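Peer 1: below: sequence and its predicted model.
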Amino acid sequence: MNCPECGTGMVESPVAAASVLRCPDGHGVYLDRASLGALVEAESDWHRFAGQHTAPMPRITPDTAPAPPPAKAPARAWVETLF
């Protein structure tokens, strides 16, 4: 598969229980449905066992404003630790 942005061939990388195709130039990633489901389940498990200092990601609505970037805070989500 080629990157839709630059046309470069995407590189397959194992991430946890999933297989992710990444653009080598950093334009993005591609996940098939099974890999996305595996990452969502791992994310849910991470929040379930991480304690009170984490919370599931909030739903994004049209009026949601992006939060300012944290100053070297601990990982907010398990998926964040992968990339």
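Peer 2: Structure's in. What do you need?
Peer 1: okay, CA-based contacts and neighbour counts for the rest of this
Peer 2: Fine.
Peer 1: just the helices in the chain please.
Peer 2: In the chain, the helices defined using DSSP state H lie at 33-49.
Peer 1: do a quick rundown of the strands in it.
Peer 2: 11-15, 18-22, 29-31 (DSSP state E).
Peer 1: structure B:
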Amino acid sequence: MASMTCPKCQGQMSEYHRAGAQIAQCEGCEGVFLDRADLGLLIEEENAWHEAKSGYHTQPLPKITPTMTAPPKSTKAKSRAFIDTLFGA
């Protein structure tokens, strides 16, 4: 893999392959970069994950705003969505 530089902070990028998608993540600002086709793959996997949980109701992800703070870390390892399983906690 050729060395990649983050377009936002010029940090070093790491490449991951998750659910058939190629994802680049900055080690500095933690920005995630991917192609439109890879985003489509992740959206399809997210929808399939929710469909497979037919008897289990999951809450929709909240709209992210600049004033939000991260929720406290839970001791439970239960995923709310497929996207939670991509990078682990």
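Peer 2: Nice, I can see it. This one's a predicted model, so the numbers in the text were calculated from it and none came from an experiment.
Peer 1: mean neighbour count and distance to residue 65 of the first structure added to the strands of the first structure, as JSON lines?
Peer 2: Shown next, in JSON lines, are the strands of the first structure (neighbours: other CA atoms under 10 Å; distance: least, CA to CA, whole Å):
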{"stretch": "strand 11-15", "mean neighbour count": "13", "distance to residue 65 of the first structure": "29"}
{"stretch": "strand 18-22", "mean neighbour count": "19", "distance to residue 65 of the first structure": "27"}
{"stretch": "strand 29-31", "mean neighbour count": "15", "distance to residue 65 of the first structure": "24"}
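Peer 1: how about these, which one is nearest residue 4 of the first structure?
Peer 2: strand 29-31 (10.3 Å; CA to CA).
Peer 1: which strands or helices does that closest one pack on?
Peer 2: strand 18-22 (3 or more CA pairs under 8 Å, 6 or more residues apart in numbering; DSSP states H and E).
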